[in-house]
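>>> Here is the input, now give the coordinates:
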Amino acid sequence: MSLNFQIALAVGFGGAFGSILRFYAVDYVHKMELGNFPFGILLVNIFGSFLIGILYAYFSTNDVSTILKAFLIAGFLGGLTTFSTFALDSYLLFNSSLNYAILNILSNLIGSIFFVLIGFKLAIFFIK
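Predicted coordinates:
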C-alpha cells in the first residue's frame, strides 16, 4: 500500500471520528436549549483550535509520522471543526439578529485564533 494511500485512509478515518464527535457535541449543546445562538459549533471550533495549537507545538518538537499527523490534523480536527456550518449559522443569524451574527463571527474567529495560541503555549510549557 503506497504512503499516499495510507495518508488518505488516515485522513478519512480521522475525519469520520471527528465528524461523529462534532455531531454528538453539537447535539448535546443544542439540547441545553441556550437560545438561538449556535454555541455547539462555537464550542467545537474553539476546542479544535485549542487542540491544533497543542498538536502543532508537539509536532514541532517531536518526530511524528506523517500518517499520524494527517490522521489528527487534516482528519480528526478537520472533521471536528467546521467552517461551512459556521458560515451557514452566520448567514442565518444575519436574517434574524445582526447582533448575534456579528457576535458569532467574532467569537468563532477571535476565539479560535486565541485558543490556537493558548494550546500552543500550554503544550510548549509542558514539553519543556
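>>> can we go C-alpha only for contacts and neighbour counts from here?
Will do.
>>> For the longest helix anywhere in the chain, could you pull out the residues that count as buried?
With secondary structure taken from DSSP state H, the chain has its longest helix at helix 98-127. Along helix 98-127, these residues count as buried under the neighbour rule (16 or more other CA atoms under 10 Å): 100-101, 104-105, 107-108, 111-120, 123-124.
>>> The closest residue to V116 other than its chain neighbours: neighbour count?
In space, not counting the residues next to it along the chain, V116 is nearest to G53; the distance is 4.2 Å by CA to CA, 6 or more residues apart in numbering. Other residues within reach of G53, judged by other CA atoms under 10 Å, total 25.
>>> Second input sequence below; structure requested for side-by-side comparison:
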Amino acid sequence: MTILLVGLGAAIGAPVRYLVDRAVRERVGSAFPWGTFAVNVAGSFLLGLLAGLPAGPGAMALAGSGFCGALTTYSTFGYETLRLIETGARPHALLNAAGSVASGLCAAYGGLALAYAL
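Below you'll find the model as predicted:
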C-alpha cells in the first residue's frame, strides 16, 4: 500500500514541478534556473512542515516521499549548475549551488518551525 501512496504523490508532484518550472521560465526569462530553484525551495519548506506535523506513515509516503520527492529535483539542479559553468556563467553557477543549498535548508527549517508553532 505504501508504494502506491508514493506513486500517487509522485504522479502529482512531477507534473507540478514541470508546470511551475515552465511558468517561472516564461515570466523571468533569465539564464539563472529560477524554476528549479523555486520548486526545490518550496519542496524543502513543505517537507519540513510535514516532518513537524503529526502525520502518519501513509501521509508521509504520499506527501513527503511521493509529492515532495517528485516536486524537488537534485539531478536538474546539478545539470543546470554544470550548464551554467559550461556557458561561462560561473558566478550564476556559484550562486545557484550555494543559494539552492542554503535556501533549501532555511526553507526546511522554516517549515519545521511553522509546524511546531501550530
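>>> tm score of chain vs chain?
Here the TM-score for the pair of chains, by TM-score structural alignment, normalised by the length of the second structure, is 0.95; 117 aligned residues with a CA RMSD of 0.9 Å.
>>> re the thing from before, quick one: residues contacting the residue nearest to V116 of the first structure.
G53 of the first structure makes contact with 115-121, 123 under the criterion CA atoms under 8 Å, 6 or more residues apart in numbering.
>>> of those residues, closest to S90 of the first structure?
For S90 of the first structure, the closest of these turns out to be F115, at 20.4 Å, with distances computed as CA to CA.
>>> Can you tell me, leaving aside adjacent residues, what's nearest to the alignment partner in the second structure of the closest one?
Taking TM-score structural alignment, F115 of the first structure has A107 as its aligned residue in the second structure. Excluding its sequence neighbours, the residue lying closest to A107 of the second structure (CA to CA, 6+ apart) is F45, at 4.4 Å.
>>> residues near the aligned partner of P38 of the first structure in the second structure, how many?
Counting by TM-score structural alignment, P38 of the first structure corresponds to P33 in the second structure. For P33 of the second structure, the number of neighbouring residues by other CA under 10 Å comes to 21.
>>> next one: the one 4 residues further on
Neighbouring residues of F37 of the second structure were enumerated by other CA under 10 Å; the total is 24.
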